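Undergrad: the following comprises the amino acid sequence and a computationally predicted model.
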Amino acid sequence: MALTNKVLLIFGTRPEAIKLFPVVHALNAVGGVDVKVLVTAQHRQMLDQVLDIGEVKPDYDLDVMEPNQSLDHLTAKLLTGIGNVLDQEMPDRVVVQGDTATAMVGALAAYYRKIPVSHVEAGLRSYDIYQPWPEEVNRKIIGTIADQHFAPTGVSAAALRAEAVSAEAIHITGNTVIDALYWVQDKIRANSALVSGLCDIEARFLGRKIIGVTTHRRENFGEGMDNIASALEVIAQRDDVGIVFPVHMNPNVRAIMDEKLGNNPRIALLDPLDYPHFSRLLSICHLMLTDSGGVQEEAPALGKPVLVMRETTERPEGVTAGTA
């Protein structure tokens, strides 16, 4: 990355924060770069947990989160809010990560001002615009705007080349989620109190195979969530397992899981875990069941297999390698 005077990193969700705090640290370690951080708080509480453990203090916070807001309402707020910050700061470069509304709108607002964009975790494709939805299209939009594409793997780099992105603009970097995971694992080893909140669960399921679960994808709302809950009921009939399930706060997830699974003694329904505690869950589990993209990368990095609860994935490398 060519050095510039001012770089603005824009993110708004927990996964973005996890994957960008190592980038913030790395840029701050480079002399001559004025690093600014704008968070949109598309996810409020879950974002704040990562900012704290990741030691990142935002320069701007749009605080746009509202319960069950529509994508068009969110997008409109993001576009005007990010635009106002860009007009105030006029950075030399904007950095976005992944596939969220915040990332897409951050790139679009920068494009409107002819500010170059760097895309972290570029080139992931499922080739189905409704799986994941709306993330697949968000990535494609960012890909048409960015002039620097930081692809995590050779597969993602090849996808970009197939879309006529010049080879000079593509940089295979690996995935920053692994940098973040190893960083927080080191912090846990130095201070076990960071994950003491799982001690009771670990004692409760001592001697059992722990199955970790996460689910939050929009395309699973409704029948998909019902199917996942029913499957977990069947799995929990085994007397050698304990299911640890941090349940997303979205009522489309929580209401179904509370109703179907709330009284099952072999299933621990928890509030969303902060980043250290979730890293601990990855460490102690036998396998992960998830529709998350990041978990498909994090769990195998700790030697844990993943069952992907989706019809498609933009991360086929895990399936090819046999880890997912």
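TA: All right, it came through fine. Numbering: from 1, shown residues only.
Undergrad: CA only for contacts and neighbour counts going forward, please
TA: OK.
Undergrad: show me the contacts for the closest residue to Pro91 other than its chain neighbours.
TA: Leaving aside its sequence neighbours, Pro91 sits nearest to Lys6 (CA to CA, 6 or more residues apart in numbering; 5.1 Å). By CA atoms under 8 Å, 6 or more residues apart in numbering, the contact list for Lys6 reads Val33, Asp34, Val35, Lys36, Pro91, Asp92, Arg93.
Undergrad: the residues you listed in strands, which ones?
TA: Using DSSP state E to define strands, the subset of the contacts of Lys6 located there is Asp34, Val35, Lys36, Arg93.
Undergrad: check whether the residue lying closest to Ala167 once chain neighbours are set aside sits in a helix, strand or coil.
TA: Nearest non-adjacent residue to Ala167, counting by CA to CA, 6+ apart: Arg161, 6.6 Å away. Put simply, Arg161 is helix when judged by DSSP: H, G, I helix; E, B strand; the rest coil.
Undergrad: Arg161 - how many residues pack around it?
TA: Look at Arg161: counted by other CA atoms under 10 Å, it has 15 neighbours.
Undergrad: any idea which element Asp87 lies in?
TA: Element membership for Asp87 (DSSP states H and E) is helix 71-89.
Undergrad: alongside the first one, take a look at this:
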Amino acid sequence: MHRRLIHFLTGIRSEYDILAPIIEAVGARPDLEAAVIATGAHLTGLHGYSVQQIRADGHRIVGEVDSLLASDGLSGRVKGMALQLTGMTDIFARERPDFLVVMGDREEVMTGAIAAAYHRIPLAHVGGGDHADDDNVDNIIRHAVSKMAHIHMVTTELSAKRLRALGEEEWRIHVTGASGLDRLLSVPLMSRAELDEAVGVDWAGAPYVVLLFHPTITDFSQASEHIKAITRVLEHSELRVAAMAPNSDPGNHAISAEIAEFAARCSRVKVFNHLDRQKFVNLLRHASLMIGNSSAGILEAPSLGLPVVNVGIRQRGRECGDNVIFTGYDEREISAAIDKATRDAGFRDRVSQCRTPYGDGRTGARIAAILAEVESGPKLLNKRFILE
């Protein structure tokens, strides 16, 4: 029996964590074989050298493409894409997959789509059709990759509707939910005391918030000003702060520098460059609040009953649960939102019972079944544009 070989492309820890349940589900099937292409931030110590997590999870890495330049501007990200294209071309020449799976909207998703298209490799896109009104380049990349993809694994029916509006054929679109929820259900629960010991804090059960703030390409030059608005509010609160490193997008150096300074002047702050999946999920489980602009606050936090304060334009207009409070960068507005999220009993009760629009935590198995059962050949590769 021929086992379909599925390559998964990933460039950063957050992306890999979303893909991981799918990789595991593919690897568990006798008719499929999984392999990972690691690139971007996975291969640098600046972002925790997270390729080690992929190895620790037991997945075969078919190739590593070193592409992250030491740049905090727009050109570095674009030049890195050229390195990714070259590296993936070499990988496909050495070991051609039956499918390439990409997730979301980062630059490796676009380079993977281009490389697969020219090699006539079917492309499966996870998370297509999602949209935020934040004027970020991510939206453009995500929708462009959807037009290049042959199979769509979308998170919600609204995302599926957007793909139909792009002219995609109905049979290519599968509403599978968000695979990040699979991870939440599979990670063993740690007690608060076990968590504090595991992450190296002595907070004695005191309330804490998780800070995870990424730069946005539309206003990355103001990243320092934006993160300082958040840290100043948190510094004047009584909350402990678990501060996570930002992603590798332009503006990340300024955010990392301010977080380091914040930790130096405030003893209640603990900075994490990288946490493995078990620690990170349990960090969210025991938190009083998540603040920043991470998609984890939109996709995964509702299933944990975790309040989220989303600061700035990133994620604006995205489909979300009742757990999210959106604010601008005004410190008084941020402070009021934190107070509501941590002290308003009625709000916290609603959040504890809120429903997520992103599925039931069984996405990985659904996607693996689709990859195993979809008919390969000319019909799959030759895309048509459907007009209503």
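TA: Noted; the coordinates are in hand. All values derive from a computational prediction rather than experimental measurement.
Undergrad: that older thread, which position in the second structure aligns with the residue nearest to Ala167 of the first structure?
TA: Using TM-score structural alignment as the criterion, Arg161 of the first structure maps onto Arg164 of the second structure.
Undergrad: do the same with Thr75 of the first structure
TA: So Thr75 of the first structure corresponds to Met81, using TM-score structural alignment.
Undergrad: am I right that its match is in contact with Thr111?
TA: Yes: counting by CA atoms under 8 Å, Met81 of the second structure does reach Thr111; the two are 6.3 Å apart.
Undergrad: which ones are touching the aligned partner of Leu123 of the second structure in the first structure?
TA: In the first structure, the residue matched to Leu123 of the second structure (TM-score structural alignment) is Val117. Counting by CA under 8 Å, 6+ apart, Val117 of the first structure touches Arg93, Val94, Val95, Val96, Ala107, Ala110, Tyr111, Ile145, Ala146, Asp147, Gln148.
Undergrad: and the buried ones among those residues, selectable in PyMOL?
TA: In PyMOL, this line selects whichever of those come out buried by 16 or more other CA atoms under 10 Å:
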select buried, resi 93+94+95+96+107+110+111+145+146+147+148
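Undergrad: wait, what's in contact with Val102 of the second structure?
TA: Val102 of the second structure neighbours (CA under 8 Å, 6+ apart): Phe8, Leu9, Thr10, Val109, Gly112, Ala113, Leu123, Ala124, His125, Val126.
Undergrad: centre of the chain to the helix or strand hosting it, how far?
TA: According to DSSP H and E, Val102 of the second structure maps onto strand 99-103. Its chain's C-alpha centre and that of strand 99-103 of the second structure lie 15 Å apart, by CA atoms, centre = their mean, to the nearest Å.
Undergrad: who are the packing partners of the helix or strand just after it?
TA: Following strand 99-103 of the second structure in sequence order, the next helix or strand is helix 107-118 (DSSP H and E). Here helix 107-118 of the second structure touches strand 4-10, helix 74-94, strand 99-103, strand 123-126, helix 137-148, going by 3 or more CA pairs under 8 Å, 6 or more residues apart in numbering; DSSP states H and E.
Undergrad: how close does helix 107-118 of the second structure sit to the first structure?
TA: Averaged over the aligned pairs, helix 107-118 of the second structure sits 0.9 Å from the first structure after superposition, using mean CA distance after the TM-score superposition for the first structure.
Undergrad: ok, and for that helix, which residues are buried?
TA: Buried residues in helix 107-118 of the second structure (16+ other CA under 10 Å): Glu107, Glu108, Val109, Met110, Thr111, Gly112, Ala113, Ile114, Ala115, Ala116, Ala117.
Undergrad: equivalent analysis for stretch 309-317 of the first structure, please.
TA: For stretch 309-317 of the first structure, using 16+ other CA under 10 Å, the buried residues are Met309, Arg310, Thr312, Thr313, Glu314, Arg315, Pro316, Glu317.
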